[in-house]
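[1] Dropping a prediction and its sequence here:
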Amino acid sequence: MTIIGLVAVVLLINGVFMGQFLTTNFANSKDQERSLQKMAYKVSADLSLHREDIHYITAVAELLDAQDAAVLSLNSRFEDSLPPASGTQVPKLQAFDLFGKDKLEQVLQGGTFPSIYYDPQSGKRFLAVAVPQREKNTETINGVIILYQAQIALDYTQAYFQNLFVIAGVIGFLLTTLFAFFLSSRITQPLLQMKKAADFITLGEYKNRVPVTSSDEIGELAVAFNHMTGRLDETIHALNHQKEHLSSVLRSMTDAVITLDADGRLLLANPQGEKLVAEWSEIGWDQAGGDEGATVPQPLQPLFEEVVKGNKDMISNIHVRNNVYSVVMAPLYSPEGLRGTVAVLRNVTEEHRLDKLRKDFVANVSHELRTPLSMLQGYSEALLDDIAATPEERRELAQVIHDESLRMGRLVKDLLDLARMEAGHIELSFREFELEPLIQRVHRKFSALCKDRGLALKLEMPAEPITLYLADEDRLEQVLTNLLDNAVRHTPSGSWIGIGVSQAGGRKNEIVQIEIQDGGQGIPREDLPYIFERFYKADKARTRGPSGGTGLGLAIVKNIVDAHQGTISAESELGEGTTFTIKLPNKHV
């Protein structure tokens, strides 16, 4: 409304000035035209009476010159019939400069015409009137009288109007400039400040506020903008807090979380999920084309298709190489429909392995106990039924019952030892001792047994004595006993068994190496990774030799060696024998 009012005032002022000018100019022009026309008729009548009087004509010319006017007298052929006047200030104009021939001919017919002419030489504008000239005392027209006068009043009015218009323009410009500054301070500047604040908001500066400088609509807009910014700041802060909380939860989760869109592209994953996807992407899956980074990971493909197709949660176990993962996958929805899926993966390889070990353990223990129990039951029933007729037969049955009971006792003892070791409750007594007496003691223990079996027992010791600074002598003796017992049971008569001791680890000899070799039947290469598992022998054949091995010896050996921070490995070829190598760290404390 202010802008409209200002424009209206400016137009009103210009209209007033223009109206005054037109009114004044039109009135002056009409008055001068009527006055000049009357004067032309008067001059025409007088000239018709005094055409021959030179003094009269001169007097008329001087009188007209005093009023910036002049007269032309034309005959019927449009020739000037008056003698030229001398000493006049009004320039001598030609009749055809003022009027055209057609107009002059109409004047000869009795018409009257006005005309305005601008003289370029004098720079003046002249108002001219052409009237007919009649003969003396008759109505006969014999010529044309042209009277012209300078328009001095009109020029003055025009100059006055120009001055007024310039003044009005300057006033209008000043008012417009002042109003522009007013708009800049009252309207434009607050809007620019709001735009600047909006730019800061797009950059994440939600605490920026707009100063409120007025109580009008612009001020109310600034208040509403500040309120909106405050609420936006609170909302963004709450969202960031929730996002950080969710990110912290996802980062702290040991399970892998993977989010996929409806097309199977990876949207989001926690660090464990990213690591798992990266590991799977390095596997050369047997699939046709496709960008590994933009499609569903191959192990999740079947489960993903079932979840997308059925729109329901799915739980499954997947096997990737030697690992087992428990997967819970659920669909994600949006107002438009299915947006994708989220999968939570947990590595249950150890749980799967333990469950398998539990099942195998139950099966193996059941098998190991079934045989001696069956024999105990059978032979005891034979004794009760007096099947053995002689004392020798009864003694033989009792001996079998006694041997099987000893076998069951060894099995239970080994199971208890292994259970304590795997639970971390193994009791070790670390101390410093010489290794050679231990080796010699074990060698003597098996020398008689090997001689009875027809085996040669070899021993190789270094020239310098070896001292173990931190080891359990009794447990190491148990390790060597179990290994030599296995070697004796699996080596045929006429072959050999060897014990070798050496040091390695550079100049400081920080590793003690013990090797148990035999020339027995050997172990298949594909079975070597599993020989240290419980009841390994039971997995391959449900029979035991005459010595009644429990199948737990190598598992106990590995647990004892691991408790010493050492390693044990086996090398074997079928028909060529087996070598067990024990490496124990031996740093001086």
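    Thanks, I have the structure now.
[2] rest of the way, CA atoms for contacts and neighbours
    OK.
[3] Could you look up the SS state of residue 272?
    Three-state call for residue 272 (DSSP: H, G, I helix; E, B strand; the rest coil): helix.
[4] Take this one as well and set it beside the first:
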Amino acid sequence: MNKKIKWFQSIHFKIPMLFIFLLLVSLQIIGAYFIRQLETELINNFDNQMSLNVRFLENSLNPILEDEDQDTTESLIQNILRDYIGGEFLEIQVVDDQGYILGTNDQTRQSIVGLKSTDRDVQQALLLESSRKYQYLDEDKNSRVLKNVSPIFSPSNSGEIIGIVMMESNIETVYSQIRDVVTIFLNASFFAIIITIILAVIISRGITKPISEMRSQTMNIAQGDYSGKVRIYGDDELGQLADTINDLSLKVKDAQETTESERQRLDSVLKHMSDGVLATDRRGKVIIINNRALELLGMKQEEAVGKSIMKVLKLGTEFTFRHLLETREELILHIPEEEEKEESILQGEFSIIQRETGFISGLVCVLSDITKQEKVEQERRNFVSNVSHELRTPLTSVKSYTEALQEGVWKDEEIAPGFLQVISTETDRMIRMVTDLLHLSRMDQGNMQVEMEYVSMNDLFTHILDRFDMMMQSEAYREKNYKIVRDFTQRTLWVEIDQDKITQVIDNILNNAIKYSPDGGSVTCRLMETHNSVVLSVTDEGMGIPRKDLNHIFERFYRVDKARARSMGGTGLGLAISKEVLALHGGRIWATSVENKGSTFFISLPYESFDDEEEWG
């Protein structure tokens, strides 16, 4: 793949940056050391010069301060200080041993002569008889000042302080010189960097040009083009590398042609296989998968290749890759349900890819779809189990009551009729179940015959409900106070149906609604039309159907409340038969329900509206 290199990742950028970085580091080290040494040297020189001036003043002032003539002292001191006006000398003050100012070189401050000094450094030097020297920033002038306060000791009386010399000098000139030097150094560094960049770009081009050509050729080789050659610029390492790439191009071309022919044969075999095939590397990553395997697993090529076979087959934590390598058994894989797609059941057979040395380099898995076989087998087992269970209950009752009659209960005129009634009821239940099973069997085999005729659904539904109204007046239902509510469209709806079979479906739904309705409950029956269907609905006020059971109630032998359904004589086949009957008519049946509030069953039949005149004209 021709991946675009970002500008900051290119050698054209890295080589100049390397030179610049090395130069900057060198200049930083050299500049920091040089400027620091220069600054130290200039400040020390300035400090030494000022110290010499202070000592010179001390020597000049010693005989004057020893003289007790006050008027002569001040004039002599003032004459000496005139030599220190201007230059680096900002202010020089001479103070006697009592702290009074005897003279200053600042001509604008002659008024302070004769006053007592308020300078803390002067007072501290008189008190401690020690000198002080430091720098501070003059905020008014925004410049740095070197302040030197030194005591003057009497030469005749050792240790006796006779005055103070306070000198403030402008050291900012030294820092100005340092800044000038730094500016010169930075300008020189800038020009050095520019020259370095130019040289680095020239050098990088000389290196990267043959590398770029080699990269282009290797990319062509990767894309299957082996015709080009890399130009050799010299006999150095890059030249030898270019010659090696040219030789490699020829060898890869031969190997590629051999591999391509083998791959085409393998792809042809995999493509036409009816089973799914996956192959992994030694770490369990899928490297080959055919279209049939992708179809069975419901995946795309990019979702499977490079992924672990454990994730592709959705094995979870139940198995490990080592287990797949060691197993010799077939595994049954259940692929979870997806939207509008049922769960798939696959059979996986695994075999290892092993070299002659014994090294295991991967695994091959062959997948077969056994969903239909498993479904048929499961339905067969469920059917046998359900039929056996449903028939066993009434047969057990018949056998028990028959044995009781054989033992003499038939002689009891009060008990015997009840026993015979139970036997008759259970026999009728078995007959209904067998009849329902025969109906379903005919439907499954496609042998169920339907006699279609145009019927008014309004009249048919009314007739069925009238019959149930009469049944509600019978002795068995009189105390329950059931009520059937009708809500029909005023338009007469003619539908082509098998009247007997549709009547059986509606009877079954109404019977269920009445069975599960509470005493005094209402059963609401509606008849309506849509643009292409006639819809019947039956709503009860019973216990309702749980959400988890709602999608299964049309399955054979499925009961929401098994104990109550059997006690009411149900076989668990009525709704399944209703679904099959409606399928024969091109219709459908479904239900909605709210627990503890009731259920509604809907029947939809195909319907085409026509006028009587058009039909009979």
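    Happy to help now that I have it. Not measured: the values here are computed from a predicted model.
[5] and for stretch 199-214 of the second structure, what span of the first structure is it aligned with?
    In the comparison with the first structure, stretch 199-214 of the second structure aligns to no range at all (TM-score structural alignment).
[6] ok, now how distant is the residue nearest to the spatial centre of the first structure from residue 341 of the first structure?
    Central residue of the first structure (Cα atoms, centre = their mean): residue 267, 10.5 Å from the mean position. According to Cα to Cα, to the nearest Å, residue 267 of the first structure stands 10 Å off from residue 341 of the first structure.
[7] ok but the residue nearest to the centre of the first structure is inside a strand, no?
    Yes - counting by three-state DSSP, residue 267 of the first structure is located in a strand.
[8] Are there residues contacting both of residue 267 and residue 341 of the first structure? Which ones?
    Any residue near both residue 267 of the first structure and residue 341 by Cα atoms under 8 Å, 6 or more residues apart in numbering counts here, and that gives 259, 260, 261.
[9] What residues does the last one make contact with?
    Translated: residue 261 of the first structure. Residue 261 of the first structure makes contact with 267, 339, 340, 341, according to Cα under 8 Å, 6+ apart.
[10] Identify the residue of the second structure aligned to it.
    Residue pairing (TM-score structural alignment): residue 261 of the first structure is matched to residue 281 of the second structure.
[11] separation between its match and residue 350 of the second structure?
    Remark: distance between residue 281 of the second structure and residue 350 of the second structure (Cα to Cα) = 14 Å.
[12] What of residue 510 of the second structure?
    Applying Cα to Cα, the value for residue 510 of the second structure to residue 350 of the second structure is 55 Å.
[13] re earlier: joint contacts of residue 281 and residue 350 of the second structure?
    The contact sets of residue 281 of the second structure and residue 350 overlap at residue 363 (Cα under 8 Å, 6+ apart).
[14] Return the list of helices and strands in contact with the helix or strand containing residue 442 of the second structure.
    In the assignment (DSSP states H and E), residue 442 of the second structure maps to helix 416-445. Judged by 3 or more Cα pairs under 8 Å, 6 or more residues apart in numbering; DSSP states H and E, helix 416-445 of the second structure is in contact with helix 371-406, helix 574-584.
[15] Those helices into CSV, with extra columns for distance to residue 459 of the second structure and mean neighbour count?
    Formatted as CSV, these follow (distance: least, Cα to Cα, whole Å; neighbours: other Cα atoms under 10 Å):
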stretch, distance to residue 459 of the second structure, mean neighbour count
helix 371-406, 37, 14
helix 574-584, 19, 20
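[16] can you give me the strands for the stretch 201-350 of the first structure?
    256-261, 266-269, 314-320, 323-334, 337-347 (DSSP state E, counting those that start in this stretch).
[17] For residue 538 of the first structure, find the nearest of the ones you listed.
    Smallest distance to residue 538 of the first structure across those (Cα to Cα): 24.8 Å, for strand 323-334.
[18] From the contact counts, what lies against the closest one?
    helix 301-310, strand 314-320, strand 337-347, helix 349-384.
[19] As CSV, those with distance to residue 31 of the first structure would be great.
    Converted to CSV, those look like this (distance: least, Cα to Cα, whole Å):
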stretch, distance to residue 31 of the first structure
helix 301-310, 100
strand 314-320, 108
strand 337-347, 91
helix 349-384, 120
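[20] how about those, which one is nearest residue 171 of the first structure?
    strand 337-347 (67.2 Å).
[21] Need the residues that contact that closest one.
    254-264, 304, 307-308, 323-333.
[22] Can you flag the buried ones in these?
    Among these, those classed as buried by 16 or more other Cα atoms under 10 Å are 255-262, 264, 304, 307-308, 324-332.
[23] related to what we said a few turns ago, in the contacts of residue 261 of the first structure, find the pair that's most separated.
    267 and 339 (10.8 Å).
[24] Who are the contact partners of the residue nearest to the centre of the first structure?
    Applying Cα under 8 Å, 6+ apart to residue 267 of the first structure gives the contacts 258, 259, 260, 261.
[25] Tell me the one among those residues nearest to residue 558 of the first structure.
    Minimum distance to residue 558 of the first structure across those is 38.4 Å, recorded for residue 258 (Cα to Cα).
[26] Please report how far the closest residue to the closest one other than its chain neighbours lies from residue 467 of the first structure.
    Nearest non-adjacent residue to residue 258 of the first structure, counting by Cα to Cα, 6 or more residues apart in numbering: residue 269, 4.5 Å away. Separation of residue 269 of the first structure from residue 467 of the first structure (Cα to Cα) stands at 54 Å.
[27] The two - which one has more neighbours?
    When residue 269 of the first structure and residue 467 are compared for neighbours, residue 269 comes out ahead with 21 against 15, by other Cα atoms under 10 Å.
[28] can I assume the more buried one is in contact with residue 253?
    No - with contact defined as Cα atoms under 8 Å, residue 269 of the first structure does not count as touching residue 253 (11.4 Å).
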